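[1] no sequence on hand, only this structure:
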């Protein structure tokens, strides 16, 4: 802050006196707290195994999503099928005929591709990766692929579906 003293002008027989000013300064602090934060920056599209003949054996599919976290924030991502299986093993049920079609098509979520890719489950916490996937925030979006495998056996012809929750722990 700057303080200026008011000065008056005086005229005298000897001339004009010069105005005086004074300057005082101090210090202050500015503070800010940046909190760790993560958000889904890109939602996952459906992981679609497509139209599958019952003789296909095991089928695979994939989708992707994005996560944005503050710079330097460690995070761990878990995937939880609707049946609550923390090992990423879910089941798809009939979309249109649930009352008459009780078939459940099993699937496995994975963090790497292929039928023997790394299992992706939901034992990740805010301090441990568990069977999830780890990342560190950069302030920009990071993309993650979800792979799925499903053993197709002799199931009733129908459309099958399940919901998976993506948990970002930080």
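    Here it is on my side, so go on. Treat the numbers as computed from the prediction; the structure is a model and nothing was measured. Numbers count the residues shown, from 1 in each chain.
[2] only C-alpha atoms from now on, for both contacts and neighbour counts.
    OK.
[3] what distance do you get for the nearest residue to residue 158 once chain neighbours are set aside to residue 124?
    Residue nearest to residue 158 in three dimensions, not counting chain neighbours: residue 94, with 6.5 Å by CA to CA, 6 or more residues apart in numbering. Separation of residue 94 from residue 124 (CA to CA, to the nearest Å) stands at 30 Å.
[4] more neighbours: which of the two?
    residue 124 (24 against 20; other CA atoms under 10 Å).
[5] what's near enough to touch the more buried one?
    By CA atoms under 8 Å, 6 or more residues apart in numbering, the residues touching residue 124 are 76-78, 130-133, 169.
[6] residue 163 reaches residue 79, doesn't it?
    No - assessed by CA atoms under 8 Å, residue 163 is found out of contact with residue 79, at 10.3 Å.
[7] picking that back up, turn the contacts of residue 124 into a markdown table, columns for neighbour count, distance to residue 87 and secondary structure.
    Listed next are the contacts of residue 124 as a markdown table, based on neighbours: other CA atoms under 10 Å; distance: CA to CA, whole Å; DSSP: H, G, I helix; E, B strand; the rest coil:
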| residue | neighbour count | distance to residue 87 | secondary structure |
| --- | --- | --- | --- |
| 76 | 23 | 15 | strand |
| 77 | 26 | 13 | strand |
| 78 | 24 | 10 | strand |
| 130 | 16 | 10 | coil |
| 131 | 23 | 7 | coil |
| 132 | 25 | 9 | coil |
| 133 | 19 | 13 | strand |
| 169 | 18 | 17 | strand |
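[8] alongside the first one, take a look at this:
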């Protein structure tokens, strides 16, 4: 009878040992990551391209003003700079200080004439808006929502040949 009890005791010990092996655990950790890269989008206010229209004026006007809006949407926290180039008809390539519109009328013919103008970052017409990073661009930080940037324009004088004039400006957002 003793032998039977020992055998039963050994069987119970094996069963307990097996249960203890299954109850043991081990753990590890792993990282969950995402990398959000800066992203920006530039668009015009409203439908289509915005026009900075100075309107119609006789040739005796000075300091004629107008404005338009650009919409920039950048990733929250993304630093960006908004620049405006010199246009297609600048007096010197790359020089935002010589912006000018060219005549586009044929009756009377003003296609060889220019009207100077300037674009500004502020309503007080103090800060010329250019396209040189960290110099004459407009710096901002994205919020993830649309940000409206108003472009202020001024024609110093309308004492030029009768007709219509235009220029094309390229706006660039660098982030």
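    Looks like it arrived, so ask away. Just so we're clear, the structure is a prediction, and the values are computed from it rather than from any experiment.
[9] sorry, back to before: farthest pair within the contacts of residue 124 of structure 1?
    Spatially, the most separated pair among those is 131 and 169, at 12.8 Å (CA to CA).
[10] ok, back up a step: from residue 53 of structure 2, how far out is the counterpart of the residue nearest to residue 158 of structure 1 in structure 2?
    With TM-score structural alignment as the criterion, residue 94 of structure 1 lines up with residue 103 in structure 2. From residue 103 of structure 2 across to residue 53 of structure 2, the span is 15 Å (CA to CA).
[11] can you give me the strands in structure 2?
    For structure 2, the strands defined by DSSP state E occupy 40-44, 62-74, 79-84, 100-103, 114-116, 118-120, 138-141, 146-157, 165-166, 171-174.
[12] show me what residue 64 of structure 1 aligns to in structure 2.
    By TM-score structural alignment, residue 64 of structure 1 lines up with residue 69.
[13] which residues touch the closest residue to residue 44 of structure 1 other than its chain neighbours?
    Distance criterion CA to CA, 6+ apart; nearest residue to residue 44 of structure 1, sequence neighbours excluded, is residue 65 at 4.5 Å. By CA under 8 Å, 6+ apart, the residues touching residue 65 of structure 1 are 40-45, 143-145.
[14] what do you get for residue 83 of structure 2?
    129-133, 136-138, 171-174.
[15] redo that, cut-off 10 Å
    121, 129-139, 170-174 (CA atoms under 10 Å, 6 or more residues apart in numbering).
[16] before we move on, the earlier item: for the residue nearest to residue 158 of structure 1, give its distance to residue 51 of structure 1.
    In terms of CA to CA, residue 94 of structure 1 sits 14 Å off from residue 51 of structure 1.
[17] for residue 108 of structure 1, same thing?
    Taken as CA to CA, the span from residue 108 of structure 1 to residue 51 of structure 1 is 18 Å.
[18] these two: who's more crowded?
    residue 108 (23 against 9).
[19] need the contact list for whichever residue in structure 2 pairs up with the more buried one.
    Aligned counterpart of residue 108 of structure 1 in structure 2: residue 118 (TM-score structural alignment). Residue 118 of structure 2 makes contacts with 65, 86, 96-100, 125, 128-130, 152-156, as judged by CA under 10 Å, 6+ apart.
[20] give me that answer again for 6 Å
    153-154 (CA atoms under 6 Å, 6 or more residues apart in numbering).
[21] try the one 10 residues further on
    Residues counted as contacts of residue 128 of structure 2 (CA under 6 Å, 6+ apart) are 119-120.
[22] aligned partner of it in structure 1?
    In structure 1, residue 128 of structure 2 lands on residue 119 (TM-score structural alignment).
[23] just to revisit the earlier point, which of residue 163 and residue 79 of structure 1 has more neighbours?
    Taking other CA under 10 Å, residue 163 of structure 1 and residue 79 do not tie; residue 79 has more neighbours (28 against 13).
[24] my read: the more buried one touches residue 123, true?
    No - the pair residue 79 of structure 1 / residue 123 is not scored as a contact, 8.6 Å apart, by CA atoms under 6 Å.
[25] joint contacts of those two?
    Contacts common to residue 79 of structure 1 and residue 123, judged by CA under 6 Å, 6+ apart, are absent.
[26] once you drop chain neighbours, what's closest to residue 143 of structure 1?
    residue 66 (4.3 Å).
[27] count of neighbours near that neighbour?
    Residue 66 of structure 1 has 16 nearby residues by other CA under 10 Å.
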